[in-house]
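A.B. asks: got a predicted structure here, sequence first:
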Amino acid sequence: MQVINTAAKLKVGVFFGGKSIEREVSLNSGRTICDHLDTDKYEVIPLFQDEDGTLYNLPWHFLHRGKIADFQSRLAKEAQKITWDDLRTLVDFVYLAVHGRFAEDGTIQGMLEILNIPYLGSKIFGSALGMNKLVQKEIFSANGIDVAAGITIHKSEIDSLNVNDILLRLEKAGTRLPCIVKPIHEGSSLGVSKVLTEDELIPAIKKAAYVDARRTQDVIIEEKIEGMEFVCVSLQRAVKKNGKTEAEWFTFPITEVVPEGQSIYDYEQKYMPGRATKITPARCSDQDLQKISQICMKASILLNFATISRIDGFLTKDGRVILIDPNTLTGMSPATFLFHQAAEYGMSHTQLINYLIETELKLAGMLEFTGGHSDDDEGDSVETNKHGEKKLRVAVLLGGATNEREISLESGRNICYKLSPQKYDCIPLFVNDLHELYKLDQRLLIKNSTREISNMLDKAQKVSWSALSDICDFVFIGLHGGLGEGGGVQGALEMLGLPYNGSGVLASALCMDKFKTNNFLRAHGFDVPDSFLIPLQAWQEKSIEARNEYIDSNLKDYHYPLILKPHDDGCSVFVKKVKNRGELIGLVDQYFAQSGKSIAMLEELIIGTELTCGVIGNDENVRALVPSNTVAKNDILSIEEKFLPGEGENQTPANLSVNILEFVKNIMVEAYKAVGCAGYSRIDCFYQDENQSKTGKPRVVILEFNTLPGMTPATCIFHQAAECGMRPMDFIDKIIELGFANHAEKLNAKHVKDTKQKDQIPELVLEPVVLGVLDSGSAAVSVKQDDQSTALEYSQEKQHRKKSKSGKTVNFDSAEQSDLPQSQDIDDKITMNLF
């Protein structure tokens, strides 16, 4: 391999996806690496491998999808199909962000060696060892490293298992129930079970053996170890000794893992926001930490690992270190162990990625030494960009006091990572349960849960609300629910004279209450579900018989099933489908007991195509993004489907005709204006065709507004913006620009002029021009946004006229200005009888 030319950008292919069952985890890893690669040094080339092995140069607008299925059907038409041999000219280096079979087992490493392309991580032999748990245990045992006692069930035995025989084999191996059952060749804790009883044993073995439906595999049954579970990430550094380049191992601070309750550290505990607790450094003696480090580095050497290693294990009460799972390529999602532990060293994501690539190139003899590696202190603030222009200081609020605090942490952290370091000086501010502010450093920002951050706030700098205007020019609210989304924070910031993202006090407060929002929208001619509120006090005062009478009298016009949910919460928290009256009584009792809420909301169940649609803009310059179809496995979209990698599915654009999509978008824009939103929002709704609609005509039923929608790495509003040509960083830029513009007159914001930077996306200018009439009888309209045009279709028929309570006729389908109230006169339209 030749020495690279450091004057030119290195073409880094980020390889993700893959053929294993861990491909969804890999999508998260690949997205993170693409987001954080240093574009001053590297040209980023996303390389996606589909499940069938086909390679693509992935278009960036697919990069922030939540699930591979969200874009898989479009790859053939929209992605550039490539071959392995194309990589020779396409990339200089491959950053492997794949996991599991065909990724960490020597196969892809063998291909890249044949192509003579340098890549990240262990080479062929080390990778092959790294995926075989049985051989690993044999090597460790032979070299004095403790492993879990257990047995192996060969795949040929799976269909003839006998519980008593297995228990006898376990006893001979020195263990018994409870035990841990896991597949021999998989990672990410897929197929892993904790077995407590004999009845659970055979199902757990079959689950592990068949976890990859395409093949049967051997299964390992091991003792359940009691002690402190840990994760140790080790890296190599390239050093010069006697003129030769050598590799030396060192470890990051070790992390203690504490799963929720009695859970094991399974897939959901690993990847669902806020579940397992990660404590770094681990809570044990310095002597034990040193012992763990030494054993993990020894294990990495024995397995021929290179550049990076992650080893999981236990420290038992009697001081033994037992290794359970070595990994050649650790997960690389934003808050994974790799970045979590690197943050303890003060290394940002970008600095760590640079270090790994440079180390690999030095060890391969492709990069000259320049006096060693040096990382800038993450705490140091660079106040001007490379052009000498002053950066905008943006405070990002995250955390909060609601049930959505963990999602807020993910959203706020992602905003911090996506804010361009050339334009902005980012100030992460954690909001605790008392709404106090704390400035977070890189080490605290990357913690896995708000619980962990809250326990370490004594190490953070407290910031008073009054001091915000001294430390920042703009506040990006990454909070969800409660005072953060319901007008409280918005009011405080306006009192301080600080511009912020999203809607103002009134629209925020209105949209935080689903019941009030529904009544307001209904009064202005929009279709919404019928709904009814049950106060806790009134409910508790009634006997069982009185509750039945109360339900019957108030819900006489409703039909089961119904939806039970909070009127002021999000993220699918405490949402249930109620099948009948008998079930309703018990579920309402359960709701009040578990939620801590004082009001329950019952809502008509809407049947149709469930959609969510982002809307962006201020005043009259408003644009709806492309609606997404949210696909729920069961009746209600779960929080896991929203945020657990690989669970939820969002089809963007929704699988509806262009006419229908534009019909939906037009209503979204009008509803956004009617409520008085600003900046951006995401509106959840259903589209019903004439057979589903109780009016007998197609309609859009609006469920709720999200005035501060989730901004997690793969959130659907990023998918929708990408379909309109905006990358996440561009979209966030636009939100900040709109925030400044929205508050310019009201707050006399001194930094408004600073937002008009040359590299920001252009203003949205919508100028409808009728092009002709389509076969459907609709008018085709071109909407200009600078040099781009988007075809819109507005129905010429007055399909959706209704009388509002004010007596006005509202036509949602006209391309002309409607009679809906605009943001400036909403105050005059709201009357208490609506609520």
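C.D. replies: Right, received. Where do you want to start? Numbering: from 1, shown residues only.

A.B. asks: when you work out contacts or count neighbours from here on, use the C-alpha atoms and nothing else.
C.D. replies: Fine.

A.B. asks: what about the helices in the stretch 101-250 of the chain?
C.D. replies: In the stretch 101-250 of the chain, the helices defined using DSSP state H, counting those that start in this stretch lie at 107-115, 124-130, 133-142, 163-172, 201-209.

A.B. asks: I misspoke; the intended subject was the stretch 251-400 of the chain.
C.D. replies: Secondary structure of the stretch 251-400 of the chain (DSSP H, counting those that start in this stretch): helices located at 267-271, 286-302, 337-344, 349-363.

A.B. asks: try this one side by side with the last:
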Amino acid sequence: MNITIIYGGKSSEHEVSLQSASSIIRTIDKKHKLHLIGISKNGAWYLHGDEERERIIKNEKAVLKIKKDEAKRVTVIPGGGTKKGLKAGDDFLPTDAVFAVLHGRFGEDGTIQGLFEMADLPYVGGDVMSTSISMDKEKTKMIWDYSGLPIVPYIAIKRQDWDDPEKKKALLARAEKDLEYPLFIKPCRAGSSVGAGMVKNRNELLEQAEESFLWDNKILVEACIEAREVECSVTGNTKTIAYIPGEIIPTHKFYDYEAKYTDPNGAELKIPADLNETQRKTIRETAIKAYEALDLSGLSRVDFFIDKRTGKIYLNEVNTIPGFTSISMFPKMCGASGLPYNELIMHLIELAINRFKTDRKLKTCRQS
């Protein structure tokens, strides 16, 4: 099988993508041909040869690098399909499936999914609509709320409203009245807790809002619940499976970027999570409902809060391309449920190919 792995990207989670893709490359059987495409931080695509794959396999601590060789610039060809949809220099890159291991903007927001659709290529994960909606935390909450699923109280603020003194004053008053301190502020369309923080008063709110607006033109202000953080892996196209939930126990104030990726002692991961049978069942059932409400396919990690005071379970957010590093929760939860890492990767690729075959049966234009 010819598999294309894409990594890097124009995202605050560029480095995380390199780690995730490195782990995936190590687990794919050598009988499969890999095309490794690295995307630089300015958005240029470059093909990397078999020597990069060998370097990653030989050294467990090695991380992918992006080499900017203009002779190996990659282009995507609309309508090219699995034989001619990707090209590097003068050579086409036959591709049975693409696994774009891209976290955050330009990876989980429907943009690259649209590119693959135009090129007529099978790809791992949700389609254009489901990924773009899932990337927007406000839109995700709106759909979950409409579907009767439990969400944390919030308000969304757009940059243009924040820049209007009268609207800003009203928004601050609403946040303080309806939600009360402490509050949690984060960009609507960023991941890995980038630009996010907890605030205890108005001055901190003003400062954190400006930080969050550096990453997106829309931010969320949420009620800050003292809660346990529980996650659940989900896979499937037409048949959805939720795996054994795990729990994040941060050693930091909250599970921020450093705790997730740079501090080896940033959090304790407990799989399975210490839950009673009712909680475990509720989380798995709610994860499936949340996934299906967004019309997701392939995979996602659904994140939850459990209020330490009341025990109430809330949906937090969904990640359509979750981390695949050596310490990432998604593959670990699948593994605890009996689906080891190497089988998980091939399962996701099979789901991508199956959905592609199903979608190709649909009519796209009228017969003349």
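C.D. replies: That came in fine, so what should we check first? These figures come from a predicted structure and were not determined experimentally.

A.B. asks: superposed, how do the two chains score by TM?
C.D. replies: Overlay of the two chains. TM-score (TM-score structural alignment, normalised by the length of the second structure): 0.86; 343 aligned residues with a CA RMSD of 2.4 Å.

A.B. asks: among the helices of the stretch 251-400 of the first structure, which is nearest residue 94 of the first structure?
C.D. replies: helix 349-363 (9.2 Å; CA to CA).

A.B. asks: tell me, the closest one lands on which residues of the second structure?
C.D. replies: Residues of the second structure offer no counterpart to helix 349-363 of the first structure, counting by TM-score structural alignment.

A.B. asks: over to stretch 221-231 of the first structure?
C.D. replies: Going by TM-score structural alignment, stretch 221-231 of the first structure lines up with nothing in the second structure.

A.B. asks: check stretch 109-118 of the first structure too.
C.D. replies: Using TM-score structural alignment, stretch 109-118 of the first structure pairs with nothing in the second structure.

A.B. asks: just to revisit the earlier point, dump the helices of the stretch 101-250 of the first structure to TSV, plus mean neighbour count and distance to residue 566 of the first structure.
C.D. replies: Shown next, in TSV, are those (neighbours: other CA atoms under 10 Å; distance: least, CA to CA, whole Å):
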stretch	mean neighbour count	distance to residue 566 of the first structure
helix 107-115	17	49
helix 124-130	23	47
helix 133-142	16	46
helix 163-172	15	47
helix 201-209	22	36
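
A.B. asks: would you convert those helices into JSON lines that also reports distance to residue 314 of the first structure?
C.D. replies: Shown next, in JSON lines, are the helices of the stretch 101-250 of the first structure (distance: least, CA to CA, whole Å):
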{"stretch": "helix 107-115", "distance to residue 314 of the first structure": "30"}
{"stretch": "helix 124-130", "distance to residue 314 of the first structure": "19"}
{"stretch": "helix 133-142", "distance to residue 314 of the first structure": "15"}
{"stretch": "helix 163-172", "distance to residue 314 of the first structure": "20"}
{"stretch": "helix 201-209", "distance to residue 314 of the first structure": "22"}
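
A.B. asks: so which of those helices is nearest residue 327 of the first structure?
C.D. replies: Taking the helices of the stretch 101-250 of the first structure one by one with CA to CA, helix 124-130 is closest: 6.0 Å.

A.B. asks: buried deepest among the helices of the stretch 251-400 of the first structure, which one?
C.D. replies: Greatest average neighbour count among the helices of the stretch 251-400 of the first structure goes to helix 337-344 (a mean of 24), per mean count of other CA atoms under 10 Å.

A.B. asks: that helix vs helix 349-363, what angle?
C.D. replies: Angle between the axes of helix 337-344 of the first structure and helix 349-363 is 100 degrees (criterion: axes from the mean of the first three to the mean of the last three CA atoms, to 10 degrees).

A.B. asks: contact partners for residue 140 of the second structure?
C.D. replies: If you count contacts by CA atoms under 8 Å, 6 or more residues apart in numbering, residue 140 of the second structure has them with 133-134, 294, 317.

A.B. asks: under the alignment, what does it map to in the first structure?
C.D. replies: Using TM-score structural alignment, the partner of residue 140 of the second structure in the first structure is residue 517.

A.B. asks: what helix or strand does its match sit in?
C.D. replies: Per DSSP states H and E, residue 517 of the first structure falls inside helix 514-523.

A.B. asks: average distance between that helix and the second structure?
C.D. replies: Following superposition, helix 514-523 of the first structure is found to deviate from the second structure by 0.6 Å on average (mean CA distance after the TM-score superposition for the first structure).

A.B. asks: next SSE downstream of that helix?
C.D. replies: strand 531-535.

A.B. asks: which positions in that next one come out as buried?
C.D. replies: Residues 531-534 are the ones in strand 531-535 of the first structure that count as buried (16 or more other CA atoms under 10 Å).

A.B. asks: for residue 559 of the first structure, which of the helices of the stretch 251-400 of the first structure is the nearest?
C.D. replies: Nearest to residue 559 of the first structure, of all the helices of the stretch 251-400 of the first structure, is helix 267-271, at 35.9 Å by CA to CA.

A.B. asks: onto which residues of the second structure does the longest helix anywhere in the first structure map?
C.D. replies: Counting residues, the longest helix found in the first structure (DSSP state H) is helix 728-747. Aligned using TM-score structural alignment, helix 728-747 of the first structure spans residues 341-360 in the second structure.

A.B. asks: got it, and stretch 33-51 of the first structure?
C.D. replies: Mapping stretch 33-51 of the first structure onto the second structure (TM-score structural alignment) gives no aligned residues.

A.B. asks: quick one on the thing from earlier: tell me which of the helices of the stretch 251-400 of the first structure lies nearest to residue 663 of the first structure.
C.D. replies: helix 267-271 (37.2 Å).
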